[in-house]
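1. I would like the atomic coordinates for the input below:
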Amino acid sequence: MKENVLDVLMYLFETYIDADEEPEPNQNVLRGELVRAGFGSTEIDRALDWLDGLTENHDSLAFHPQTDSSTRVYSDVERERLDSHARGFILYLEQIGILSPTQREILVDRLLALESPDIDVEQIKWVVLMVLFSQPGQEMAYARMEDLVFEENTGLIH
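-> Presented below is the predicted three-dimensional model:
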């Protein structure tokens, strides 16, 4: 079975998003469930590391406060991994109020951590959901993003 880290993350997200269980399962429980679901140990380890990165203290992400006329300038590495369509979609999410500048930086960090050679808009949508879900007080932004992920007409205009 050939999966990537995002497949493992999406499985976990879809499995535990509606779970009423508290507290969250520990990594050994998650690892066991993922093995039973057929995922490989390398992808499991990478996905669990990715989740650790999502919940780490993101105060170390350096960015300057934005003004209304500010523009996010992507580095060469970021532009290489996030094509113009992906960067445009991220900008669109900021413009409609789903992502704050801090959340955008967390999103870019987590997208690059996927180590996927090509990152598309569908992948971005799922990672945005995970970022918003991991942050308290983001229920409205999460609900709006969930509508974008599951809407039938994917022809968004931005």
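
2. C-alpha from now on. contacts and neighbour counts both.
-> OK.

3. show me what the top helix by length along the chain packs onto, helices and strands only.
-> Criterion DSSP state H: the longest helix present in the chain is helix 41-55. Applying 3 or more C-alpha pairs under 8 Å, 6 or more residues apart in numbering; DSSP states H and E, we find helix 41-55 packed against helix 5-16, helix 27-36, helix 101-113.

4. one more to put side by side:
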Amino acid sequence: MFEVLVFVYENYWRGDACPQPEQLGRKLSAQGFDAEEIRDALRWLDGLSLATQGVQLARHADEATATVTLHGIGDAVLPQSPDSMRVYSMAEQDHLGAECLGFIRFLESSGVLPAGMREIVIERAMATPGDPLALDELKIILLMVHWSTGIEPDALVLDELCDDTTDRLPH
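-> Predicted coordinates for the structure are as follows:
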């Protein structure tokens, strides 16, 4: 499924540029993807579309941080307090694993993953198979959430999400 998501990310500039699911399914099939992978990816993309439907981005005056505002059916979700802490359920801990949870925390503490977007990322990560989720798969999910919302990630974040760290030497 993740190979299909990467193909979609690389070939469609934004989520709103992506064709309808039926047409996308035909294009993916023509590219040689397995029918089951296509079905899983289309189902996942449909859930992503629903999750990001009411997302709005607001930049603070200093332009260094962003706030993601989620709108439900007529009501805005209250923003997270700076003193609050996200507590992960056992199912989330098991599915995401320590490496993914640490990466999410790193992005949060860096100010590049607002609480609203974090919740979308976690919800979409929980909709994927496999325990625990691999860090590379979480990075794909993060890219797809940005892609779907039209919120372009910071250049350093994009580099972190797309960088292959297997050849990186630790200092």
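
5. TM between them?
-> Remark: TM-score between the superposed chains equals 0.79 [TM-score structural alignment, normalised by the length of the first structure]; 145 aligned residues with a C-alpha RMSD of 2.6 Å.

6. where in the second structure does the longest helix of the first structure fall?
-> The aligned range for helix 41-55 of the first structure in the second structure is 35-49, by TM-score structural alignment.

7. average gap between that stretch and the first structure?
-> With mean C-alpha distance after the TM-score superposition for the first structure, stretch 35-49 of the second structure departs from the first structure by a mean of 1.0 Å once superposed.

8. what's near enough to touch the residue nearest to the spatial centre of the first structure?
-> The centre of the first structure sits closest to residue 127, judged by C-alpha atoms, centre = their mean, with a distance of 1.8 Å. Residue 127 of the first structure makes contact with 107, 110-111 under the criterion C-alpha atoms under 8 Å, 6 or more residues apart in numbering.

9. how about these in CSV, adding distance to residue 47 of the first structure and neighbour count?
-> Converted to CSV, these look like this (distance: C-alpha to C-alpha, whole Å; neighbours: other C-alpha atoms under 10 Å):
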residue, distance to residue 47 of the first structure, neighbour count
107, 15, 22
110, 11, 20
111, 12, 21
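
10. just those residues now: which is nearest residue 52 of the first structure?
-> Using C-alpha to C-alpha, residue 110 is the member of the contacts of residue 127 of the first structure that lies nearest residue 52 of the first structure, at 10.5 Å.

11. picking that back up, alignment lookup: the residue nearest to the centre of the first structure to the second structure.
-> Matched by TM-score structural alignment, residue 127 of the first structure corresponds to residue 141 in the second structure.

12. quick one, whichever strand or helix holds that match and helix 115-126 angle?
-> Here residue 141 of the second structure, judged by DSSP states H and E, is contained in helix 135-149. Calculated by axes from the mean of the first three to the mean of the last three C-alpha atoms, to 10 degrees, helix 135-149 of the second structure forms an angle of 120 degrees with helix 115-126.

13. which elements pack onto the next helix or strand after helix 135-149 of the second structure?
-> Note on helix 135-149 of the second structure: by DSSP H and E, the next helix or strand toward the C-terminus is helix 155-162. Where contact means 3+ C-alpha pairs under 8 Å, 6+ apart, helix 155-162 of the second structure is packed against helix 135-149.

14. OK, contacts around residue 95 of the second structure?
-> Residues near residue 95 of the second structure by C-alpha under 8 Å, 6+ apart: 126, 130-133.

15. right, I'll leave it there.
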